[in-house]
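okay, structure incoming, though there's no sequence with it:
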């Protein structure tokens, strides 16, 4: 047991020495640590001062940087706003310009269509005018040819007229000679007919035969001029004319079978007094220069008025 206590005392002493060493070592370490901490604090203080100095300079630099960045950002915002405004104005202008261009395009399209239609119409008119010009050219050439031919014919006709004029003058001379000869033979010329009066009084049929023997017939009077000429030329001599109603009473006809249309009866004539079926002119009881006809019996004795037509 004493051995055990001795061992415990030894152990306790060893342990106490170790604890003293440990405490000593701990104090030494604490001093070291304390020294290190002081050094560390001094170093930290120095670093803090350096950092504070650096931070002070850095804050000023950052402040200047922030201000510059803010100014730049503001300028960028102003520029951006200006750019947006300018772009908006340009956009509006472009929109208006687009609308105007669209309207101009529409108007130009309409004008183009109108011009195309006008061009088509003008082309048709041009072709028609070209055709008309061609036709007119052909007609002009034909007219020119006709004009040339007519000029030749005119010259020929002019020559013929000259010749005919000369022949006419010659014929007039010969006609006058013939008329003078006819007057000698008792014939008178008027309006393409020769008139003569028989020298022997006879009945209506006998006077007609006398006229026919001369190549004539009893006169047919168709106009006032002819009636006046006969009365003037033959001095209202009572003479038979080629008018009778012997076939049908009241229906007077000329010797050529034509109906009576122009009449120069003395008032009251014809009256068919005593079967009067033949007509004469120069009625002795007439006081008119024109109305000198009367009906008489066909056997009445009078000269005959002959007419020869040409």
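Cool, the structure landed. Small disclaimer: the values here were computed from a predicted structure and weren't measured. Numbering: from 1, shown residues only.

going by C-alpha atoms from here, please, whenever you check contacts or count neighbours.
Will do.

elements contacting the host helix or strand of residue 34?
Element membership for residue 34, per DSSP states H and E: helix 2-185. The contact analysis (3 or more C-alpha pairs under 8 Å, 6 or more residues apart in numbering; DSSP states H and E) places helix 2-185 against strand 188-190.

off-centre distance for the strand it packs on?
Centre-to-centre, strand 188-190 and its host chain are 64 Å apart (C-alpha atoms, centre = their mean, to the nearest Å).

second one coming, line it up with the first:
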């Protein structure tokens, strides 16, 4: 019996000790340096002035010109642009494929808008959205070849 007990004790002694590693919860996604997180997206102000199409092409990190889905998101973007001192900027809205049907360049649905009174008016074929227009800081459709800075966004 003692030999069997000793054999069992030796076997127990040779088993690896239990690990006391604490499992960490997955890291919450974060934004690249210079980007601002809001909700499930990161926003970036690009001070390079460009046409709407060129601004969309300049983007990095899997981003598009920003789509806007609520007044809070709009206000967050406004604070971001105010920090850099630029009034009008590009966001990702366009009706270039079909007049009056506004789309976001990131493919999300266009269910929120903040148009200025009388806008969009398609004055001489205006198909892209600038935000922070005029005293009301609202949206205006403008010619897509105008040169403005932009705000882009990506999901995290």
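Good, I have the coordinates. A quick note: this is a predicted structure, and the numbers were derived from the prediction, not measured.

and the TM-score between them?
The TM-score (TM-score structural alignment, normalised by the length of the second structure) is 0.74; 132 aligned residues with a C-alpha RMSD of 2.3 Å.

from the chain's centroid, how far away is the helix holding residue 34 of the first structure?
46 Å.

do stretch 68-82 of the second structure as well
11 Å.

tell me the buried residues in it?
For stretch 68-82 of the second structure, burial by neighbour count (16 or more other C-alpha atoms under 10 Å) applies to 68, 74, 76, 77, 78, 80, 81.

closest to residue 116 of the second structure among the residues you listed?
Comparing those against residue 116 of the second structure with C-alpha to C-alpha picks out residue 74 as the nearest, at 13.7 Å.

and residue 39 of the second structure, what pairs with it in the first structure?
Matched by TM-score structural alignment, residue 39 of the second structure corresponds to residue 191 in the first structure.

what is the neighbour count of that match?
For residue 191 of the first structure, the neighbour count with other C-alpha atoms under 10 Å is 9.

any idea how far it is from residue 221 of the first structure?
Plainly put, residue 191 of the first structure is 12 Å away from residue 221 of the first structure if you go by C-alpha to C-alpha, to the nearest Å.

then residue 180 of the first structure?
Taking C-alpha to C-alpha, one finds residue 180 of the first structure at 24 Å from residue 221 of the first structure.

tell me where the second structure has strands.
Here the second structure has its strands, by DSSP state E, at 36-38, 41-50, 64-65, 89-94, 103-104, 128-133, 138-142, 148-155.

mind putting those into JSON lines with distance to residue 29 of the second structure?
Converted to JSON lines, those look like this (distance: least, C-alpha to C-alpha, whole Å):
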{"stretch": "strand 36-38", "distance to residue 29 of the second structure": "10"}
{"stretch": "strand 41-50", "distance to residue 29 of the second structure": "10"}
{"stretch": "strand 64-65", "distance to residue 29 of the second structure": "18"}
{"stretch": "strand 89-94", "distance to residue 29 of the second structure": "23"}
{"stretch": "strand 103-104", "distance to residue 29 of the second structure": "24"}
{"stretch": "strand 128-133", "distance to residue 29 of the second structure": "28"}
{"stretch": "strand 138-142", "distance to residue 29 of the second structure": "31"}
{"stretch": "strand 148-155", "distance to residue 29 of the second structure": "9"}
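
quick one, which of those is nearest to residue 114 of the second structure?
strand 138-142 (5.6 Å).

give me the contact list for that closest one.
Outside of strand 138-142 of the second structure, the residues that reach it under the criterion C-alpha atoms under 8 Å, 6 or more residues apart in numbering are 113-116, 119-123, 126-133.

and the angle from it to strand 89-94?
Note on geometry: by axes from the mean of the first three to the mean of the last three C-alpha atoms, to 10 degrees, strand 138-142 of the second structure and strand 89-94 are set 70 degrees apart in direction.

distance between strand 138-142 of the second structure and the chain's centre?
Taking C-alpha atoms, centre = their mean, the mean C-alpha location of strand 138-142 of the second structure is offset from the chain mean by 20 Å.

cool, and stretch 81-101 of the second structure?
Centre-to-centre, stretch 81-101 of the second structure and its host chain are 14 Å apart (C-alpha atoms, centre = their mean).

and it, which residues are buried?
81, 86, 87, 88, 89, 90, 91, 92, 93, 94, 95.

what residue of the first structure takes the place of residue 105 of the second structure?
Checking TM-score structural alignment: residue 105 of the second structure goes with residue 255.

so what's its match up against?
Contact analysis of residue 255 of the first structure by C-alpha under 8 Å, 6+ apart lists 217, 218, 220, 242, 243, 244.

just curious, which of the residues you listed is nearest to residue 121 of the first structure?
Residue 121 of the first structure lies nearest to residue 220 out of the contacts of residue 255 of the first structure, by C-alpha to C-alpha, at 72.0 Å.

how about that closest one: what's its closest non-neighbour residue?
Setting aside the residues directly before and after it, residue 220 of the first structure is nearest to residue 242 in space (C-alpha to C-alpha, 6 or more residues apart in numbering), at 5.7 Å.

how near is the one you found to residue 295 of the first structure?
Residue 242 of the first structure sits at a distance of 12 Å from residue 295 of the first structure (criterion: C-alpha to C-alpha).

over to residue 278 of the first structure?
Residue 278 of the first structure is 5 Å from residue 295 of the first structure, by C-alpha to C-alpha.

repeat that for residue 120 of the first structure.
From residue 120 of the first structure over to residue 295 of the first structure the distance is 86 Å, taken as C-alpha to C-alpha.

same thing with residue 252 of the first structure?
10 Å.

what does residue 148 of the first structure give?
Using C-alpha to C-alpha, residue 148 of the first structure is found at 64 Å from residue 295 of the first structure.

looking at those two now, which is surrounded by more residues?
The neighbour comparison of residue 148 of the first structure against residue 295 (other C-alpha under 10 Å) goes to residue 295, with 24 against 12.

which one, of the strands of the second structure, ends up nearest to residue 3 of the second structure?
strand 148-155 (64.5 Å).

residue 203 of the first structure -> the second structure?
So, by TM-score structural alignment, residue 203 of the first structure is matched to residue 51.
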